[in-house]
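*Asks:* fold the following and give me the result.
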Amino acid sequence: RSCGDNGKKSTTKKKTKKKKQQTYPPYVLERTDVFCRGGNLHVTIRVIDRPEESDDEAQAKDDTMQCESAAAPTSHSDERTAALTEFLSKLSDAVRRDAFRNVASSVLQERMRAVLPSLNAVAFVADGSILPRRSGASSLPMSSPPAIPFEAPGGSPMKKTLEVDMGKLARYLPDAVNGSSSKVSITGLVIPEGVTLIAGGGYHGKSTLLRTIAAGVYDKLPGDGRERCVTDRNALTVRAEDGRYVSNCNVSAFISNLPAPPGSIAALDTSQFSTREASGSTSQASNTSEAIEMGASAMLVDEDVSAANFMARDGRMRALVMDESITPFLYRVNGIYNSLGISSVVVVGGVGDWLDVPQHVIKLDRYVATDATKKAESISRQFSHGHVQYAGRGVVHRLQWDGDRTPLQRRPTSESLEWFRDSDVSLLEGGGRAALRGDGFHRDGDEEEEEEEEEDDDLGVIDMSRCEQLLGKAQQLYGCALCVAWLLEEARARSPTLGTRGLLNKLDEALDENGMEELLLSSAGEDASDVNDESLSSLESFRTEGLLESLGFAYRPRRCEVAMALMRTRGIRFENIPEVDDGTEAAKEREAERKKAQLAALWANRRKGRNQQ
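*Replies:* Okay, here's the model as predicted:
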């Protein structure tokens, strides 16, 4: 109630807007407000008391204060305490009811994932799993029916049973998984190491299966439908991202002989490829090279979101366009596995040339999986595409990987590190993009640097909108930006000679030891290992108050997503780490010269013998 101008009390109705309930992704992800230290679990709850008022309500409040000048100030401390106590009591009930069930499910997935190397596999999809989601915008499982539970093809060597010892936690698993003993047996489809194709007609479940494999790098909550589908932690989705930023990336294995840009006489050096706006093919080539540089264990590729000319090129097009700059991924995929040990899982449905390269083929027909490996091999032999020579470099579709084309380890240049010194982190409107703004952005430089900086209006922007394994939504995107800011500060202040992989190792060590709050406290100049509970509860200790007000918390991303965010940060320039000359290259050159001289002597002796005859 409020006082009008005449001093009489009048009643006003307060309009309330029904808030949409916020949903969180069904993945088990480390958060900034929940962490373990010294054997204790810390859960941070922050209450921000900031009531929203309309203009009318604010005016009414002013009128009330004028009319009741003698009124004593009121405190809401007791109300907040009572509300928080009630909330914690309900939270405790929920924890007691669900904690062990969630922990058991997560431990089961971790132990299933640990079994994969012994099976020479990169992923496992359990029988009975519900793979499709309710919609493209939902992470909730589709109801069954109509969803068809997944079933591994019978009689296939890819159908295997995993044995996992769960100990006392076995009692908290669902009856469908748990038997009477502590050991759990789960049957399903194994995705072997090497090159695996997922083929089939349109809308038959190919991409759904690949998305399940991609999501398998995270543990899922019970009820997700895919909580028994696991994938090697370092498997990485690779796709085209036209328009992405690239700096000094070696794409020469896929892109070469590019024409000189207009006004230039020198051809582009694709071993040090840079662009502000990559095309579909060059962006996917960069993503593939960076996956190799990051140490990915497997690449997950869907032709629906790939550049067609990067994926494959048939014989007719080779005959028409003989001087092609692109060596398709199809030609390299076997060499990548044979030389680098990186597997590939590729969804195809329109280009039969892919049948020449896989070790295993999974066919989906009306959402039912079958093993089509033998049939694919028969079709490949029938059409004989795999026996054509490719420019004297070997059999097409199975080119050997050239070690000189393996991406070198890179590091941010010292100039870039100064630009992003003490960066602030923020999320941009539209979703999928974050931004870093460093103190160096406001430096006084020469005119050339200022003009070059003005050319890129998006300096500091990190576009992760098409990174398909960033499943923690805005909270994980914010975590990526925090990690990038930490990496750049670590490189600038303490580890300027480390490459990207070394910096990621440092980040993992810091996060494993101190948790995500390490990133939030680092900008305040505090050491997370010395932080007490009082400083943890202080809003001033955090990098931005916007995290608390808009998101509440941030998720810890995988190191793969952190590396992707770092390499997509506009304005960061990379340089190759100089290789240490251990004499290997010189020895190779001497051996090549020796063989050349030996061969020349052999031919000279043969010619001499003929002349004597």
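
*Asks:* C-alpha from now on. contacts and neighbour counts both.
*Replies:* OK.

*Asks:* what's in contact with stretch 493-500?
*Replies:* 294, 409, 410, 411, 412, 414, 490, 491, 503, 563, 577 (C-alpha atoms under 8 Å, 6 or more residues apart in numbering).

*Asks:* and the residues you listed, which are buried?
*Replies:* Buried residues within these, defined by neighbour count using 16 or more other C-alpha atoms under 10 Å: 294, 409, 410, 411, 412, 414, 490, 491, 503, 563.

*Asks:* run the chain-centre distance for the helix or strand containing the fourth one.
*Replies:* Residue 411 belongs to strand 410-412 when assigned by DSSP states H and E. The chain centroid and the centroid of strand 410-412 are separated by 19 Å, computed with C-alpha atoms, centre = their mean, to the nearest Å.

*Asks:* and it, what other elements does it pack with?
*Replies:* Strand 410-412 is packed against strand 574-576, with contacts defined by 3 or more C-alpha pairs under 8 Å, 6 or more residues apart in numbering; DSSP states H and E.

*Asks:* and the very next helix or strand once past the strand it packs on, what's buried?
*Replies:* Using DSSP H and E, the helix or strand that follows strand 574-576 in sequence is helix 584-612. Of all the residues in helix 584-612, not one is buried under the rule 16+ other C-alpha under 10 Å.

*Asks:* then stretch 206-216?
*Replies:* Using 16+ other C-alpha under 10 Å as the test for burial, stretch 206-216 gives 206, 207, 209, 210, 211, 212, 213, 214, 215, 216.

*Asks:* now do the end-to-end distance for stretch 402-416.
*Replies:* Taking C-alpha to C-alpha, to the nearest Å as the measure, stretch 402-416 stretches 31 Å from start to finish.

*Asks:* heading C-terminal from the helix or strand encompassing residue 64, find the next helix or strand.
*Replies:* Following DSSP H and E, one finds residue 64 within helix 55-67. Using DSSP H and E, the helix or strand that directly follows helix 55-67 along the chain is helix 77-115.

*Asks:* before we compare anything, build this one as well:
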Amino acid sequence: MRDLDDLEQILRSIDGRGYGGFRRLSGGYRIGRCELFIDHVQADPYAPPSLVRVSLPAGRTGVPADLVEDRRGRVAVCDFLTRRLSRLIRDAGSRHDRRDGFVEIGRVGQEVLERTTVVITDDSVEARLAVGLPADGRRVRGRRAFTLLGEEIPELASAGLSLVDTDLDRLREHVTLYRDQLSLRDRLPGLGLVALVGDGSILPRRSGDSDLPMAGGGVPRPVEFCSPASLRVTVDLPSGRTVTGMGVPEGVTVIVGGGYHGKSTLLRAIERGVHPHIAGDGREWVLTCADAVSVRAEDGRAVTGVDISPFIADLPSGVDTRRFSTTSASGSTSQAAGLVEAVDAGASALLIDEDTSATNFMIRDERMRRLIPADQEPITPFVDRVRPLKRERGVSTVLVAGGSGAFFDVADHVIAMEAYRPRDVTAQALEIAGRTDGMAPVADSDDGPVLVPSSPRVPDPRCLRPDRRGRGARTRGRDRIQLGDQEIDLSAVGELVDSAQTTALARALDRLGERLDGTVDLAEAVSELDALIETEGLDVLASSNGRPRGNHPGVMARPRIAEIHAAVNRYRGLRLVRPAGGEAHPGAGRPE
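*Replies:* Predicted coordinates for the structure are as follows:
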């Protein structure tokens, strides 16, 4: 391995020359107690940044062994170090002009996610950075580059990855909180709960475009969550901490209330509760079962080979909805497809907000039923399927309803939000449902199953492979992935919280493209990939056909199985292998 003198010699020799001279930097350098690895050099000043790793011996970082003895501990420690290093990099960057070069480690939000930015092994702690190399136009600034690479980056890494006593206390609190959060989440099914919303939580955010908690001392003041006595649950955690809060039971839970009283805010917190949050976020003790999925209408999305017949069938056009495909779904069709896709991907709970749903998919009131006979309506509304969904598939539903009481007939629990404070109004809601048009509360039907598992969906192996230029999937921010000439819109995927997750999804699509051979069911392939990530870590997504594509995997955060399915299902280029008597490619239709 080369050393600091070698780095200086190279940069002096290319100072003032064309930008391509930076390619000579590739390789490793020993700098003090650090090792600096330059894995990829950007092609020009306007290309994506260069990829650099900095490694310190594990014994010199001061990270206690007991905090990294399990996967959860390592994830939490790496998250803590990433946040610490990110603050140092941000502060250092504020003192320089971008043309002096820059260092990035990716955005870190309120959630604790498994990432590739800091990695701990038995021997070392490594930070993965993106570095913009300094230049005047397309000319190398060698002296400045030496200061950046040979001094500033090693100093930042040493300061960010090495801990002192006060840091150790905060680190231990961070890891303990994360372990407790996941322990609580693990216990939800055994308690018969979809989610728990902790007493004292601050659910409102500062604004619609901010994920930060509403600050204290302002107007309006943030309201601390306080669970109703009938739904209060107490959980003892491994650290000795005891948490109390509102348990959201399995089954059908309806959240009601006046406008702006916190219905959607509560559902949004439950939606984000699939990820643990940092201390001070306000939602530290809002934990949701790990496989919950939000479902909404997505007018215009593509649907490929999905069995939506439990909700939409007997179309006047004669289109078979048991393997329905369209390049531009209507609101109700898209929501039906999204729901079926979520259940087939393994969701144990669905999170639905009336405001983002297709009305004719959700309900059909008594007057409309009288005017339009059932044999003339191809849509069976969700209100008629929500209980069979739980009975037959074990899938619970948490639903926000602000304008209709139709779901009172099928609800197990009804929670009313008043000025962000919950009340259990189940008894009143069921009483109202019993008086509506003389109808009694709807009971589970004894009819045969209506929501049987969908048939396997086997993708054509060619559809997820790189384009003619050999380019795989590429990220376009948090909400977009470019695959070939098609853009995958993920803006409706509510549990996707970080662009680093989207980057991982793009890599996952590439890996699936290598795995699919025309015989493998999509669900099987995604499960295999998730198991591979679990055993080998996120870095495996940066490999190609089992071989590493360089030592720096880029900035990735782990998505769930549900998000991988969501990305594949929204890809307009998705093609399925021809089933017996079926079609090999999507048709096109808008049922409504």
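
*Asks:* from the buried ones among the contacts of stretch 493-500 of structure 1, which is closest to residue 522 of structure 1?
*Replies:* Relative to residue 522 of structure 1, the closest of these is residue 490; by C-alpha to C-alpha it sits at 10.1 Å.

*Asks:* quick one: the closest one is in a helix?
*Replies:* Yes. Under DSSP: H, G, I helix; E, B strand; the rest coil, residue 490 of structure 1 sits within a helix.

*Asks:* can you tell me the closest non-neighbouring residue to the equivalent of it over in structure 2?
*Replies:* Superposed on structure 2 with TM-score structural alignment, residue 490 of structure 1 falls opposite residue 515. Closest residue to residue 515 of structure 2 apart from its sequence neighbours, by C-alpha to C-alpha, 6 or more residues apart in numbering: residue 525 at 7.2 Å.

*Asks:* three-state assignment of that neighbour?
*Replies:* Quick answer, by three-state DSSP: residue 525 of structure 2 is helix.

*Asks:* and the strands in the stretch 151-300 of structure 2?
*Replies:* For the stretch 151-300 of structure 2, the strands defined by DSSP state E, counting those that start in this stretch occupy 193-198, 232-236, 242-249, 252-257, 286-288, 293-294.

*Asks:* which ones are touching the aligned partner of residue 315 of structure 1 in structure 2?
*Replies:* Under the alignment (TM-score structural alignment), residue 315 of structure 1 maps onto residue 366 of structure 2. Neighbour list for residue 366 of structure 2: empty [criterion: C-alpha under 8 Å, 6+ apart].

*Asks:* next: residue 106 of structure 2.
*Replies:* Counting by C-alpha under 8 Å, 6+ apart, residue 106 of structure 2 touches 86, 117, 500, 555.

*Asks:* and those residues, which two are furthest apart?
*Replies:* 86 and 500 (14.5 Å).

*Asks:* of the two, who's got more company?
*Replies:* residue 500 (26 against 20; other C-alpha atoms under 10 Å).

*Asks:* what does that one correspond to in structure 1?
*Replies:* For residue 500 of structure 2, the aligned position in structure 1 is residue 475, judged by TM-score structural alignment.

*Asks:* likewise for residue 294 of structure 2?
*Replies:* Aligned counterpart of residue 294 of structure 2 in structure 1: residue 237 (TM-score structural alignment).

*Asks:* helix or strand: which one has the residue lying closest to its match once chain neighbours are set aside?
*Replies:* Nearest residue to residue 237 of structure 1, sequence neighbours excluded (C-alpha to C-alpha, 6+ apart): residue 300, at 4.5 Å. Per DSSP H and E, residue 300 of structure 1 falls inside strand 298-302.

*Asks:* how close does the very next helix or strand once past that strand sit to structure 2?
*Replies:* Going down the chain from strand 298-302 of structure 1, the next helix or strand is helix 308-311, by DSSP H and E. Compared with structure 2 after fitting, helix 308-311 of structure 1 has a mean deviation of 0.5 Å; criterion: mean C-alpha distance after the TM-score superposition for structure 1.

*Asks:* how far away from the center of its chain is helix 308-311 of structure 1?
*Replies:* That offset, for helix 308-311 of structure 1, works out to 22 Å (C-alpha atoms, centre = their mean).

*Asks:* right, and the helix or strand after that helix?
*Replies:* As assigned by DSSP H and E, the chain's next helix or strand after helix 308-311 of structure 1 is helix 315-320.

*Asks:* from residue 156 of structure 2, how far out is the equivalent of residue 96 of structure 1 over in structure 2?
*Replies:* Aligned by TM-score structural alignment, residue 96 of structure 1 pairs with residue 168 of structure 2. Using C-alpha to C-alpha, we find residue 168 of structure 2 at a distance of 18 Å from residue 156 of structure 2.

*Asks:* next: residue 312 of structure 2.
*Replies:* Going from residue 312 of structure 2 to residue 156 of structure 2 by C-alpha to C-alpha gives 58 Å.

*Asks:* tell me which of these two has more neighbours.
*Replies:* Using other C-alpha under 10 Å as the criterion, residue 312 of structure 2 and residue 156 rank with residue 312 on top: 24 against 18.

*Asks:* thinking again about what came up before, test my guess that the match of residue 294 of structure 2 contacts residue 296.
*Replies:* No. Using C-alpha atoms under 8 Å, residue 237 of structure 1 is not in contact with residue 296; the gap is 9.7 Å.

*Asks:* looking at those two, which is more packed in?
*Replies:* A direct count of neighbours by other C-alpha under 10 Å for residue 237 of structure 1 and residue 296 places residue 237 higher, at 25 against 21.

*Asks:* residue contacts, that one?
*Replies:* With contacts defined as C-alpha under 8 Å, 6+ apart, residue 237 of structure 1 is in contact with 214, 299, 300, 301, 467, 468, 469.

*Asks:* can you redo these as JSON lines with distance to residue 419 of structure 1?
*Replies:* Shown next, in JSON lines, are the contacts of residue 237 of structure 1 (distance: C-alpha to C-alpha, whole Å):
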{"residue": "214", "distance to residue 419 of structure 1": "35"}
{"residue": "299", "distance to residue 419 of structure 1": "33"}
{"residue": "300", "distance to residue 419 of structure 1": "34"}
{"residue": "301", "distance to residue 419 of structure 1": "35"}
{"residue": "467", "distance to residue 419 of structure 1": "25"}
{"residue": "468", "distance to residue 419 of structure 1": "29"}
{"residue": "469", "distance to residue 419 of structure 1": "29"}
